[in-house]
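> My questions are about this predicted structure, shown below with the sequence.
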Amino acid sequence: MIQAEDLKQLDRQIIVILDFGSQYSELIARRIRETQVYSEVISYRTTAEQLRQLNPKGIILSGGPSSVYDQGAPQCDPEIWQLGIPVLGVCYGMQLMVQQLGGEVERADRGEYGKAALVIDDPTDLLTNVDDGTTMWMSHGDSVTKLPDGFELLAHTDNTSCAAIAHHERKLYGVQFHPEVVHSLGGMPLIRNFVYHICQAEPTWTTAAFVEQSIREIRAKVGDKRVLLALSGGVDSSTLAFLMHRAIGDQLTCMFIDQGFMRKYEPERLVKLFEEQFHINVAYVNARERFLAAVDGITDPEEKRKRIGHEFIRVFEEESRRLGPFDYLAQGTLYPDVIESADTNVDPKTGERVAVKIKSHHNVGGLPKDLCFKLVEPLRKLFKDEVRKLGRSVGLPEEIVQRHPFPGPGLAIRILGEITEERLEILRDADLIVRQEINRRGIYHDFWQAFAVLLPVRSVGVMGDQRTYAYPIVLRLVSSEDGMTADWSRVPYDLLETISNRIVNEVPGVNRVVYDITSKPPGTIEWE
């Protein structure tokens, strides 16, 4: 999570989110950014004095799993209410505002979870242009039972008498629902009202402004030094390559390490595309045998990622000495990568956020402690959709901009259990069929990701009157906005049938195809 002091150098057109442990805190930031106003998540422990120095246009208090009346429940600095800066409390944030300003919050007779129709009592200010009866997403077991002095009721639901409140003069607002989630149909109009009308923020968070600022920062940091870029061919590293090349030109060398875990035909196509069409220098390194040896016999997914990440950096170090010297390593690390590599929850007793690792991204959690490069990560604060916009802005071809995310460890984490050359070949062929069929139907861009997974088990089948004992392939097709949450795609049965028939008939070693219908959460998009 970014620290308050790190925001001092950012554009003053900023709205900060004090995080009380909500699973939606980062989503609030993303929604604010959709209004072209910069937003970041910072600790709820940030003091009023620190906020005064930051001078944000607005403050949002996130939701959280605690109850405000619990002993040790997380509290914000009560001096925040005296800053004169507009504040919006969301769910727990609203209840905390009420409690600290003299109102009352109690356990509700009946909790409210899911969709609820919002009945608007005051259609002005925060709820301007929000339709009466619009759907909002509720998730709370506590309710406000008494408003603080000076507050007025803005809206209610059948089950919640105080669904939205305001102290208009002090510009303090609270909503019991979650306007940031897609299920809240009136959420974005409300957010825009807070950002533009109440906070008077200007839409300065634009792609053009980010490019200009990033180029200045890259040049200031790198100077006349040479930079090595970890190119994978995905939208993140490709966008980074275009941005870095624009900033420092021939000081940049892109290195593509073929670790043997890429999809079929991709290594050859990637190198040709960047060198011949984009005129960006790419050093190709064939390290397939080395990476296979590094993960030989390894079945634990976290260990796979760490070994691949470790080997990845070691190869870069060795090749940089051969081609270099290089002082910097540029990586396409994104905000969700950072979040997932050290994800967080809240201690129910103290409210303190503690690290809970979901998985190590090979360009975050897998870095060795003795890394000899200095890192350059201009995309570290961006969500995936923002990277796509940036890619278009710097001239990246649409075929790369819209390319599905592909994990750094590649097919190694789409093969559960031990990785062998035979399993890699099976998965490459199956994965190619998945991509061919959705491209053939013109629906590639309907999915966030669409790929195949190979399971390390065998099952009995019958092919040509012969008994078979072969691997199953899992199809994983999901929809998502930013990769932080995802839902399995409801694809036509005939598409699944075509893919299944082709895989079973064309890929030796496979006799069964299944479809993964798990959303994220509770699952992750990748299987490992």
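Yep, that arrived. Numbers count the residues shown, from 1 in each chain.

> Going by C-alpha atoms from here, please, whenever you check contacts or count neighbours.
Will do.

> Could you say which helix or strand holds the residue most central in space within the chain?
By C-alpha atoms, centre = their mean, the chain has its centre lying nearest to residue 336, at 3.1 Å. Secondary structure from DSSP states H and E places residue 336 in helix 335-341.

> which element follows that helix toward the C-terminus?
strand 344-346.

> Now do that next one: distance to the chain's middle.
Distance, stretch centre to chain centre, for strand 344-346: 17 Å (C-alpha atoms, centre = their mean, to the nearest Å).

> Okay, helices next: where are they in the stretch 1-150 of the chain?
For the stretch 1-150 of the chain, the helices defined by DSSP state H, counting those that start in this stretch cover 25-34, 48-54, 92-100.

> coming back round to it: touching, the residue nearest to the centre of the chain and residue 386? I think so.
No: applying C-alpha atoms under 8 Å, one finds residue 336 not in contact with residue 386, separated by 11.8 Å.

> list the contacts for the residue lying closest to residue 150 once chain neighbours are set aside?
With sequence-adjacent residues excluded and distances taken as C-alpha to C-alpha, 6 or more residues apart in numbering, residue 150 is closest to residue 167, at 5.8 Å. For residue 167, the contact set (C-alpha atoms under 8 Å, 6 or more residues apart in numbering) comprises 150, 151, 152, 173.

> want to compare, so here's the second one:
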Amino acid sequence: MAETTQQKVIVLDFGAQYGQLIARRVRDLHVYSEILPCDAPASEIAAAQPSAIILSGGPASVYAEDAPKVDPGVFELGVPVLGFCYGQQIMATTLGGTVGHTEKGEYGAAPLTRKGESRLLANTPEEQTVWMSHRDAVSQVPEGFTITSVTDTCPVASMECAERNLYATQFHPEVRHTPNGNQMLSNFLFDICGLEANWTMEGLIDSMVEDIRAKVGNDRVILALSGGVDSSVVAALCARAIGKQLTCVFVNHGLLRKNEPEQVEEVFTKQFDVDFVHVHAEERYAKLLDGVTEPEQKRRIIGTQFWEEFFTVAQHTGGVKYLAQGTIYPDIIESGARKTGGKASTIKSHHNLIPFPEGVHFDLIEPLDHFFKDEVRALGTALGLPDYIVHRQPFPGPGLAIRIIGSVSPEKLEILKNADAIVREELDAYNARLFEETGERNSEHSCWQYFAVLPDIRSVGVMGDERTYARPIILRAVESSDAMTADWAKLPYDVLARISGRIVAEVPGVNRVAYDITSKPPATIEWE
């Protein structure tokens, strides 16, 4: 990925639940950041040419036998270092301080009192609330450090050595529960490190387009276009860079949501100047899935057939050297791939599972591999993609096949597509109303993901004075930010009543609607 500046903040990850959040908070302040594992050698970190380093928190005790360590050379690189929670503790013990086990832990909101001058805490109140999550705490600071804040439980809530540009907090400035955390990060990035807020989407697109053109030259690129956010943004980016040198292969397995195939084709034939191939494989998939009830078998059939359809087109498209993919930064981080200054030194495991036919191979182009999901959406908007693609909800690769419990049939698909369209229409409108009222797209009451499920049962009903024996629809709507955990959405009764009434009235074959009120865990968001 091209960078518009040499500025770079490296986040060393000690296994924190907030590791990715730290990098996001830095990027939100328009400074580029990357994540490296905590045990990265100082020489590797130096090669990445960081402008600053942040040490994340982590669940371990610094004195545990298998506790993660940091290369002491990190503190000799001549760049400012900031540590949070475990990051403060490992800084202290590495530089000659001590960490003790406090009598009681400190979890959640805690009142903090500043002590003396502090570059990191400048322009924040003398008394303020911070977010704590620890049992151990620094008991003696290293030589040259001063204590800059305390809490009732923590004798060293923050410390710094301004002479060496080393700063640390026991609390978590990166979470929204520390109200002044953003000010502290700004102090570090701009006042202490002297960085500029110049990492913006507008500048990135131009440099990414130049990179793609330089890499591809006169060769051709092929892309499996699912219609999801990631692949659509890659397609739009490559379209701007190389136009007709890009072939987008859209495999229509008949399992997408209502009207989605038509939307994808319209965007990538009318809005972007690319070679668009619409593979109508609906009948082939229907035959393969006929009578299949086991969800994993559905997944295998759909995945295997997808690659067969894709490579059939690829092998008849001349001059193709590159395969473009929508890999994003969390994919890279979660697969354990190390980042240096450029590309990942390893490729995400599922890329190695691409079933290339014998004698066929393409080099990869992954222009989004340094971007988080909402950054990908911002790129999509800047590239001119319509909102219904940019803000499309997460959707499983096997499509509606795993939202139909039991076997998949044309009748069931028709029922589910129509019911699901009503669910999305009503809850899209509900979210839009909340946005108008709150001014926030991520209101705590908005739905993050919502869809219909068709179970493999029938239920008795009465419609028009006649007994019916028809299918129920299950409504699933959750609040979440990352899909790791999710809570069921507390929808108003009038919204639920409108959804239920419309589905029963407008979708033939349905006589009942139920609402799934199970959180994740113990359930998952999807049913299969």
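Looks like it came in fine. What you see is a predicted model; the values in this text were computed from it and never measured.

> As a markdown table, the helices of the stretch 1-150 of structure 1 with distance to residue 413 of structure 1 and mean neighbour count would be great.
Converted to a markdown table, these look like this (distance: least, C-alpha to C-alpha, whole Å; neighbours: other C-alpha atoms under 10 Å):
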| stretch | distance to residue 413 of structure 1 | mean neighbour count |
| --- | --- | --- |
| helix 25-34 | 26 | 22 |
| helix 48-54 | 42 | 15 |
| helix 92-100 | 38 | 26 |
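
> Nearest to residue 246 of structure 1, out of these?
Among these, helix 25-34 comes nearest to residue 246 of structure 1, with 24.6 Å by C-alpha to C-alpha.

> Residue 377 of structure 1 corresponds to which position in structure 2?
Matched to structure 2 by TM-score structural alignment, residue 377 of structure 1 sits across from residue 366.

> List the residues that contact the nearest residue to that match once chain neighbours are set aside.
Leaving aside its sequence neighbours, residue 366 of structure 2 sits nearest to residue 325 (C-alpha to C-alpha, 6+ apart; 5.3 Å). Taking C-alpha under 8 Å, 6+ apart, we find residue 325 of structure 2 in contact with 223, 224, 231, 234, 364, 365, 366, 367.

> if you set the cut-off to 7 Å instead, what comes out?
Listed by C-alpha atoms under 7 Å, 6 or more residues apart in numbering, the contact set of residue 325 of structure 2 reads 223, 231, 365, 366.

> Mind checking which of those residues are in helices?
residue 231 (DSSP state H).

> ok, the residue with the largest distance to the centre of structure 1 to residue 473 of structure 1 distance?
In structure 1, the greatest distance from the average C-alpha position (C-alpha atoms, centre = their mean) is reached by residue 465, at 47.9 Å. According to C-alpha to C-alpha, to the nearest Å, residue 465 of structure 1 and residue 473 of structure 1 sit 21 Å apart.

> just residue 512 of structure 1 next, same as before
For residue 512 of structure 1 relative to residue 473 of structure 1 (C-alpha to C-alpha), the value is 6 Å.

> Which residue of these two possesses the greater neighbour count?
Higher neighbour count among residue 512 of structure 1 and residue 473: residue 473, with 25 against 19, using other C-alpha atoms under 10 Å.

> what sits against the more buried one?
452, 453, 454, 455, 512, 513, 514.
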